[in-house]
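> below is the structure, and that's it, no one-letter string:
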């Protein structure tokens, strides 16, 4: 059987060429689960894979796409039946294992979870890894004892995929959300997602060279890292919690220990790649019900495989707001 996929190749001069081509099921890696992909989504990690970043993908030719949703064609393990609707995210999908930017994927069945009844294929990929990561951040805040009555929750990088999802999910969960962004002109977008206040990135990092800043946040979801994360930790209130899941600002965290030993602030790392199956399934159920963003459609821009090239360029330069959903049925 033939199908279409975005294929990234490494050329002799160490450049990376992206083309849409016809592939065969025999080209796919080993695995007990074969899925016909209906939708995928574009994440920053996909753009890195598509441009040959060695921290994501080292072996080519390769098909990126860390998110996929579709119908089961076959499952040798018996965990699923033909026609079952499943979501596949994280693990090695789209990194070294051919991913969701192809009309078929073959993976271990342990990577898949059931698509909740209250989610369409398209909605699940509007959420995707970004929604799962944001939901895991909210869950960790809750389990750390940060509840809506505790005070304002800051979300940094709020116009991006994870950030915008965090704003929407926190709002649905009853929190008063302060959205921080380095971009201007997105007040209406963030307010529609549920942000109570919108502040600039510069306001978050003002006077960040000081050892401590005035206490502001009961908790925070940081997707930026670097100096922004340091400033957030310094301005979190006594006993507050900050989750960290991003590094677009920097991988470095240069700061003192005062927020931790003088205010009892907690920093929790969030990783959705190896998230245990039971938590993953719980989060997808919540995303399909009480945590489902109220205005999910406002966050979506749809494209086909043919439109991915310009979207990859846009996300690499920080020009994407919300979520790009990739329609594989029309590719």
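Noted; the coordinates are in hand. This is a predicted model, so every value here is computed, not measured.

> contacts, neighbours, all on C-alpha from now
OK.

> straight-line length of stretch 132-152, end to end?
Start and end residues of stretch 132-152 are separated by 22 Å (CA to CA, to the nearest Å).

> tell me which element residue 242 falls in.
Assigned by DSSP states H and E, residue 242 falls within strand 236-244.

> by contact count, what packs against that strand?
helix 121-143, strand 217-222, helix 226-234, strand 266-269 (3 or more CA pairs under 8 Å, 6 or more residues apart in numbering; DSSP states H and E).

> how about 10 Å then?
Contact here means 3 or more CA pairs under 10 Å, 6 or more residues apart in numbering; DSSP states H and E; on that basis strand 236-244 packs against helix 121-143, strand 153-155, strand 217-222, helix 226-234, helix 258-262, strand 266-269.

> next, format those as TSV and append distance to residue 23 and mean neighbour count.
Supplementary listing: these in TSV, determined by distance: least, CA to CA, whole Å; neighbours: other CA atoms under 10 Å:
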stretch	distance to residue 23	mean neighbour count
helix 121-143	23	24
strand 153-155	41	30
strand 217-222	39	29
helix 226-234	41	25
helix 258-262	53	15
strand 266-269	38	16
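
> try this one next to it:
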């Protein structure tokens, strides 16, 4: 085993955190019972927030971000994980309160790791990553609340992003009629290729509704935006239907009334993939692998190196990243 490895380390400066690639050793890593050789990580909206010092998600520096990782076990004192095992990690506040995947090695707690899903390479597992898990949990929640393919159109907001792109593809693969919302006209063909039958401009839903209740338009929704967009969507839901809310790119506040809930029986379903229980997490990954084979993930994935992460982190906050971005951790690049 090489004595040192590369990591993208955040240091707190006067005007916020600054990222730089540094050489570290195993002794620099935080506590944990499993040492992993990281092969791939990914870039998520939360990673963009962390790298740009937003949201107060990181309290202690220096810090290694990256909320997802896939790799191979190097050392383990946890009997569930043996050297050579292919594993992945998403959530558990890794990349926030514990050093994450933007390093060629990570020391982690065994409870946080699961076997890499069958049929996925490390790259493909990260092409899914937190975004794929979140999208699958959202779709499953809608299913559990009675949504079926014949119910009508299912809306996906923020459809060009990671969670949105995967939600569109999952819903289409499962036979739903999908309407996708995007703020970028150049992504219309991309969303149709993912399976959206209709693509709406962001402006149509970007402001709060003119009335507490609008015409019943949507049989279900995966909302990755929040804010006024979510308020608008709630007002236009069909009777007895549900919205799975899993993002806040459009704001954390929700200005609405109780009328959609009281007069139409709407359900607002909160989706959390960070602390999702292990049984639900494993079931979601299994269904994800069955529904979206690895080659389909390749088609919506862009690969970058560790040194490119800071620039892409700014772009993802500006809504300029389409689909999924995976981060390559070259084991021989030391």
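All right, it came through fine. What you are looking at is a predicted structure, and each value in this text was computed from that prediction instead of being measured.

> one step back: how close does the strand holding residue 242 of the first structure sit to the second structure?
Average distance, strand 236-244 of the first structure versus aligned residues of the second structure after superposition (mean CA distance after the TM-score superposition for the first structure): 0.4 Å.

> contact partners for residue 31 of the first structure?
75, 76, 77, 105, 106, 107, 108, 109, 110 (CA atoms under 10 Å, 6 or more residues apart in numbering).

> got those as a markdown table, with distance to residue 19 of the first structure and neighbour count columns?
Formatted as a markdown table, the contacts of residue 31 of the first structure follow (distance: CA to CA, whole Å; neighbours: other CA atoms under 10 Å):
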| residue | distance to residue 19 of the first structure | neighbour count |
| --- | --- | --- |
| 75 | 29 | 19 |
| 76 | 31 | 13 |
| 77 | 33 | 13 |
| 105 | 18 | 28 |
| 106 | 21 | 24 |
| 107 | 23 | 22 |
| 108 | 26 | 17 |
| 109 | 28 | 20 |
| 110 | 30 | 14 |
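
> from those residues, pick the one nearest residue 55 of the first structure.
Among these, residue 107 lies closest to residue 55 of the first structure (CA to CA), at 21.2 Å.

> residue 180 of the second structure in helix, strand or coil?
Assigned with DSSP: H, G, I helix; E, B strand; the rest coil, residue 180 of the second structure falls in the strand class.

> the residue most central in space within the first structure - nearest residue in space that isn't next to it in sequence?
What sits nearest the mean C-alpha location of the first structure, by CA atoms, centre = their mean, is residue 130, with 1.9 Å. Once flanking residues are discounted, residue 130 of the first structure sits nearest to residue 162: 4.5 Å by CA to CA, 6 or more residues apart in numbering.

> quick one: the helix or strand encompassing the one you found to the second structure mean distance?
Counting by DSSP H and E, the element that carries residue 162 of the first structure is helix 161-172. When the second structure is overlaid, helix 161-172 of the first structure sits 0.8 Å from its aligned residues on average, using mean CA distance after the TM-score superposition for the first structure.

> angle of that helix against strand 217-222?
For helix 161-172 of the first structure against strand 217-222, the angle by axes from the mean of the first three to the mean of the last three CA atoms, to 10 degrees is 150 degrees.

> can you state the direction angle for helix 161-172 of the first structure and helix 121-143?
Using the same axes, to 10 degrees, helix 161-172 of the first structure lies at 70 degrees relative to helix 121-143.

> burial measure for residue 158 of the first structure, as a count.
Counted with other CA atoms under 10 Å, the neighbours of residue 158 of the first structure add up to 31.

> contacting residues around the nearest residue to it once chain neighbours are set aside?
Spatially, and ignoring its direct neighbours in sequence, residue 158 of the first structure is nearest to residue 164 (4.9 Å; CA to CA, 6+ apart). The contact partners of residue 164 of the first structure, taken as CA under 10 Å, 6+ apart, are 130-131, 134, 155-158, 179, 189-190, 193-195, 293, 299, 321-323.
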